[in-house]
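*Asks:* here's a sequence, model it:
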Amino acid sequence: MRLKDKVVLVTGGNSGIGRGIVLRAVQEGARVVISGRDEEKGRATLNTVRALGGEGAFVAGDLTIEDHCKRIVDQAAAAFGRLDVLVNNAGAGAMRSGVDASDTPGVRLRKVIGPNLEAAYFTSAYALPHLAAAGRGAIVNISSTATFHGQWGNYAVAKAGLEALTRALAVEGAACGIRANAVSPGWIRTEATAGNAGADWEKGVSLLGRMGTPDEIARAVMFLASDEASFVTGATLLVDGGLTITDYCSLPWLEAAGAGRLFAGTLRRDEPDQ
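*Replies:* So this is what the prediction gives:
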């Protein structure tokens, strides 16, 4: 149990990737505090935590409001007397940011920067003293491979800022033994992404021919939050099934030309077990 007796705050922990992080943290021995705006989902996740034999608490709030961020962090630390790990998972995806066609550029920017970058900044800033008091604290920010793809617009800008924030936090917290890292997921199967496209589309979202799962992201988070990563700080870990190293638009041409077999030739792609 890599997080035994640690207290972990997961923002947006009531659904999707955040819920997966919460449940994996419980299995790693942590006591978890879940934050979110949807109290019904939060209570449901908390019930699942308790069904697994874990200890948890739920704190409702809107992370786009600075005062809410401070209250959530303070209540999380008070729930179990300390705070060891902060996971900044909450955010608004490019398709769920609430941007309207009539919005001005400034409004568009604020709708995306607020929940994806400012929220992580505020929660981290207020968490730093608690993490320092606990000793060897850790922050893990959930970024996105959107940082590599300009078509995601302000969402990509916000997530790129989040990775820069991660490095700034690593420097800020080092003297107090606080590490800060980020996980950059590719396409992950959640309630927000499942069913949005057909099976053929899903085969193209990674080299492994499928979406990832929330638990696969959670396992990466557990590594960065634990002492197994005691010499890792300021890093961003890609967990994308090879999405960002693959030029998918060229694959049909490469297959037709046979160029995809120009490497070592030791794997026979026409064999059934390959």
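*Asks:* CA atoms for contacts and neighbours, from now on please.
*Replies:* Will do.
*Asks:* count of neighbours near E40?
*Replies:* Neighbour count of E40, defined by other C-alpha atoms under 10 Å: 11.
*Asks:* check the gap between it and D5 for me.
*Replies:* E40 is 27 Å from D5, where distance means C-alpha to C-alpha, to the nearest Å.
*Asks:* for I178, same thing?
*Replies:* Distance from I178 to D5, by C-alpha to C-alpha: 17 Å.
*Asks:* the more surrounded of the two?
*Replies:* I178 (25 against 16).
*Asks:* what separation do you get for that one and A160?
*Replies:* Counting by C-alpha to C-alpha, the separation of I178 from A160 is 21 Å.
*Asks:* give me the three-state assignment for R82.
*Replies:* Here R82 is coil, with the state taken from DSSP: H, G, I helix; E, B strand; the rest coil.
*Asks:* let's compare: structure for the following, please.
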Amino acid sequence: MDNPVVLITGALTGIGRAAAVAFANRGANVVVAGRRDEAGKALVEELRGLGSWAEFVNADVRNEDEVRAMVDETVTRFGRLDIAVNNAGTEGRPSPITDQSAETYNATFDTNVLGVLLSMKHQVRVMKEQGSGSIVNISSTYGHEGAAGASVYVGSKHAVEGITKSVALEVAASGIRVNGVAPGPTDTGMLTRFTGTPQNKAALVSEVPLARLGLSEEVAAAIVFIASDEASFITGHILNADGGHSAN
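*Replies:* Below is the predicted model of the structure:
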């Protein structure tokens, strides 16, 4: 599709930002969503410099009213929604299970799981009326593996993958594809916060067969592919972009 309309949540940093740039470079009209106005406006200017008809929407994916408005504003501005990338996420508070609480659970699941669920609810609402659309949810290798000291984050990403596959089956007859991309260790601010120390980061890299961190741009390329018509017969799939980590 020429000049598709793409909505990306959590678009202001890391993988979300790289995806916005990648779609803009391919001629897409991009709506970037996040919670920081100044950063959002700066990103929009950058995307417009690449030739994209870009817009920023301030939205918190934990709030259904804001999610509904985010999707509706996209459609009002551009007339449709072709691709949605649900990237907003948090690493939460990595620590042993004995240090977790209802508060740490809610802080992680409200963004990583509820945010994806609410976003898909309203994206599907619009895409069903169109009879077409592609949704990509960002998971993690921890969406299908375990990790000591990260039970809440891991649980949230397992939930994302289960929701992705279930909704893919639910909407397949409506002309909507739903897939996920599962990054491995990627050189982002979130990874630095998640690992905590250079030693922990190095230990994580040692588990990657390609022996390095991934780049946000590499994960973005996977997102663009699976969202595109080139992947038109793929739905309900989790695409690993992890340097071979899941093959261990």
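*Asks:* matching residues in structure 2 for stretch 108-122 of structure 1?
*Replies:* Using TM-score structural alignment, stretch 108-122 of structure 1 corresponds to residues 104-118 of structure 2.
*Asks:* now do the buried residues in that stretch.
*Replies:* Judged by neighbour count (16 or more other C-alpha atoms under 10 Å), stretch 104-118 of structure 2 contains these buried residues: 104-105, 107-118.
*Asks:* which of these lies closest to R212 of structure 2?
*Replies:* Of all these, R212 of structure 2 sits closest to N112, with 25.8 Å by C-alpha to C-alpha.
*Asks:* how many neighbours does the residue nearest to that closest one when sequence neighbours are not counted have?
*Replies:* In this structure, N112 of structure 2 finds its nearest non-sequential neighbour in G89, 5.0 Å apart by C-alpha to C-alpha, 6 or more residues apart in numbering. By the criterion of other C-alpha under 10 Å, G89 of structure 2 has 24 neighbours.
*Asks:* and the strands in structure 2?
*Replies:* 5-9, 29-34, 55-58, 83-86, 133-138, 176-183, 238-241 (DSSP state E).
*Asks:* which part of structure 1 lines up with the last one?
*Replies:* Matched against structure 1 by TM-score structural alignment, strand 238-241 of structure 2 falls on residues 236-239.
*Asks:* just give me the mean distance for the matching stretch relative to structure 2.
*Replies:* Mean deviation of stretch 236-239 of structure 1 relative to structure 2 after superposition (mean C-alpha distance after the TM-score superposition for structure 1): 0.7 Å.
*Asks:* who touches that stretch?
*Replies:* T145, E163, N181, A182, V183, S184, P185, G186, I217, A220 (C-alpha atoms under 8 Å, 6 or more residues apart in numbering).
*Asks:* structure 1: helices as residue ranges?
*Replies:* 16-27, 39-51, 66-80, 105-113, 119-134, 153-174, 199-203, 214-225, 251-257 (DSSP state H).
*Asks:* state the distance from A202 of structure 2 to T90 of structure 2.
*Replies:* Per C-alpha to C-alpha, A202 of structure 2 is found 21 Å from T90 of structure 2.
*Asks:* the two: who's more crowded?
*Replies:* T90 (17 against 14).
*Asks:* returning to that earlier point: any chance of the strands of structure 2 in CSV, plus distance to V167 of structure 2?
*Replies:* Formatted as CSV, those follow (distance: least, C-alpha to C-alpha, whole Å):
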stretch, distance to V167 of structure 2
strand 5-9, 18
strand 29-34, 22
strand 55-58, 25
strand 83-86, 14
strand 133-138, 10
strand 176-183, 7
strand 238-241, 13
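*Asks:* could you pull out the buried residues of stretch 190-197 of structure 1?
*Replies:* Result for stretch 190-197 of structure 1 [16+ other C-alpha under 10 Å]: buried residues T190.
*Asks:* same check on stretch 158-168 of structure 1?
*Replies:* By neighbour count on 16+ other C-alpha under 10 Å, the buried set for stretch 158-168 of structure 1 is A158, K159, A160, G161, L162, E163, A164, L165, T166, R167.
*Asks:* now render the residues you listed as a markdown table, adding distance to A51 of structure 1.
*Replies:* Shown next, in a markdown table, are the buried residues of stretch 158-168 of structure 1 (distance: C-alpha to C-alpha, whole Å):
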| residue | distance to A51 of structure 1 |
| --- | --- |
| A158 | 36 |
| K159 | 34 |
| A160 | 37 |
| G161 | 37 |
| L162 | 34 |
| E163 | 35 |
| A164 | 38 |
| L165 | 36 |
| T166 | 34 |
| R167 | 37 |
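*Asks:* spatially nearest residue to V75 of structure 2 (excluding sequence neighbours)?
*Replies:* Setting aside the residues directly before and after it, V75 of structure 2 is nearest to L81 in space (C-alpha to C-alpha, 6+ apart), at 6.1 Å.
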